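> Only the shape, not the letters, is given here:
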C-alpha cells in the first residue's frame, strides 16, 4: 500500500489546487496522472445546484458519447420470440425471456444494461428489488423499454449512457478510458456537460453547475472551470 500512496502523492502534486482547468487541460492531465497498470476508467462528477428531493428539480437523462465508453457493454435483451433475431443481430450478448427472468430471480445480474419491450415490463416488476439497486431496471425515459429493440441495443453498444443526479446533487458518469486520447476524453466530457445544461430544471435557482471534476480510477480529481464549458 505504501507504493500506491507514494504514486498517489506524486499524482496529486501535479494537480494545481488553486487552478480551475479547461476541459481540454483536465483531460490531458488525467491521462498524465493515471498510474494504475490497467486501462483505468475516466469519470466525471458534476455538482449541480438542485435539490434532488424535489421532483421538479430531478435531473435525469441519456447521452450518446461521441467516442463511446471504451467498455465492452454486456446487453441482455428480454424480448418475445419475434424480436430475438433482431436483438442478436444488433449485438446483444444475451437474448431471451423466461429463462433469463428465472436466472435473475436466482441472483444472476452479470450484465451492464437490460433492454426490453413494453409488453414485458409487467414480468419485470417483481424483480425490481434485485435490478433497482444495481441500476439495471429498464426505463422508457432512458430508451431501454422500446419496441425498436435493435436500435436500442446498437445505441448502448455505441456509447449511450444514462445518468441521474444523486441525493447529494452530483451526477457521476464514466466517460471513457485512460487509453483514450485527450481529445476523445474532452469530447465525451463536453457532450455530457452540454446535455446537463440543456436539462436544467426551471425550478433550479442560483448557480446550476457548481463544480466539475475529472478523474480516473484511483487518481486524484482534476477541477474543471464550470464557466469554461
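Done, it's in. Since this is a predicted model, take the numbers as computed values, not measurements. Numbers count the residues shown, from 1 in each chain.
> C-alpha from now on. contacts and neighbour counts both.
OK.
> middle-most residue in this protein, spatially?
Nearest to the mean C-alpha position of the chain, by Cα atoms, centre = their mean, lies residue 173 at 3.9 Å.
> distance between the helix or strand where that residue lies and the chain's centre?
Assigned by DSSP states H and E, residue 173 belongs to strand 170-177. Taking the mean of its C-alpha atoms, strand 170-177 sits 5 Å from the chain's own mean (Cα atoms, centre = their mean, to the nearest Å).
> let's bring in a second model and compare:
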C-alpha cells in the first residue's frame, strides 16, 4: 500500500520498537494525525484467548466518560407503552414488524445501534442475516436487549460502545476524536481497558493482553505498554 508523504513524515516520529505509556501514546497519536478531517482515535487490542471457544469469548459494553465524538442513531424495536418511552428518551427510530421489509428488502440501515425489548426478539431474529454480519444484532451482554429502553438509549447517546473479539482475537474500538484533549482521550482509553481487563474469561490462560495499539483513522499505529494496564 502506497503511503503519502505526510504519513511517512508522521511515522518517523514513532519508534516502532518502543512500547509507550498510555499518556505518551495518546499524545503521539494526536501529533501524527495529519488528515484534513477530525480523525477517529481507535484502540486495537490483541488478546491471548481463542474466541472460537464460547468460554473464551470477550464481549461487552462500556460508557466512555467523554463519548466517542460521533452522533449515534438508535433504532428501537418495541411495542405498547415502550414505544412512547423510547421516543421520549431520544430514540431516532422506533417500530416493530413494519420495519422488517424496509430493512430486509429495501436495505435500509440508517442507524448505528439497535435496541430491542425481550418480547421483540422474535421479530428482530428474522433480521439476523442482515444485522448479524454488521454487528448490529441486539445482545443482552451489550445491554441492548432490555425492558429499560430509556436507560439503554441514554447510555448509548452518552458514549456507550460495544466491544467484541473479531476472528483474529482482536478488539477494535473507537476511543474518541483527534480533536479531544489528551486528558479526555486518556480517560476514555483507561475506562475501556479497565472494562476489557475485567471481562477476562476464567478459561483464558497465559498472557491476556498480547498487544495494544492506538491509531487515528489515517495515521500510523503507536504501541502501548501493557505492563501498567494490567
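Received it, and whenever you're ready, just let me know what you need. From a predicted model like this one, the values you see are computed outputs, not experimental measurements.
> Please state their TM-score.
Here the TM-score for the pair of chains, by TM-score structural alignment, normalised by the length of structure 1, is 0.96; 228 aligned residues with a Cα RMSD of 1.4 Å.
> that older thread, kindly provide the distance from the residue nearest to the centre of structure 1 to residue 78 of structure 1.
25 Å (Cα to Cα, to the nearest Å).
> Scan structure 1 for its longest helix.
For structure 1, the helix with the greatest residue count under DSSP state H is helix 182-198.
> In that helix, which residues are buried?
182, 184-190, 192-193, 196 (16 or more other Cα atoms under 10 Å).
> Can you tell me which of the residues you listed is closest to residue 59 of structure 1?
Closest approach between these and residue 59 of structure 1, by Cα to Cα: residue 196, at 7.8 Å.
> Pull the contacting residues for the closest one.
residue 59 (Cα atoms under 8 Å, 6 or more residues apart in numbering).
> Relative to residue 171 of structure 1, how far out is it?
9 Å.
> Same question for residue 92 of structure 1.
27 Å.
> Name the residue in these two with the higher neighbour count.
residue 92 (26 against 19; other Cα atoms under 10 Å).
> Help me confirm that that one comes into contact with residue 155.
No. If you go by Cα atoms under 8 Å, residue 92 of structure 1 and residue 155 don't touch, sitting 11.2 Å apart.
> all helices in structure 2, in order from the N-terminus.
According to DSSP H, the helices that structure 2 contains are 5-11, 22-31, 81-88, 99-104, 121-125, 128-131, 149-158, 182-198.
> Now render those helices as CSV, adding distance to residue 138 of structure 2.
Putting these into CSV (distance: least, Cα to Cα, whole Å) gives the following:
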stretch, distance to residue 138 of structure 2
helix 5-11, 38
helix 22-31, 31
helix 81-88, 15
helix 99-104, 15
helix 121-125, 8
helix 128-131, 9
helix 149-158, 11
helix 182-198, 20
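> Start and end of stretch 101-112 of structure 1, how far apart?
16 Å.
> outside of that stretch, which residues touch it?
Contacts for stretch 101-112 of structure 1 (Cα under 8 Å, 6+ apart): 73-76, 124, 127, 130-131, 136.
> measure residue 99 of structure 1 to residue 75 of structure 1 for me?
From residue 99 of structure 1 over to residue 75 of structure 1 (counting by Cα to Cα), the distance is 15 Å.
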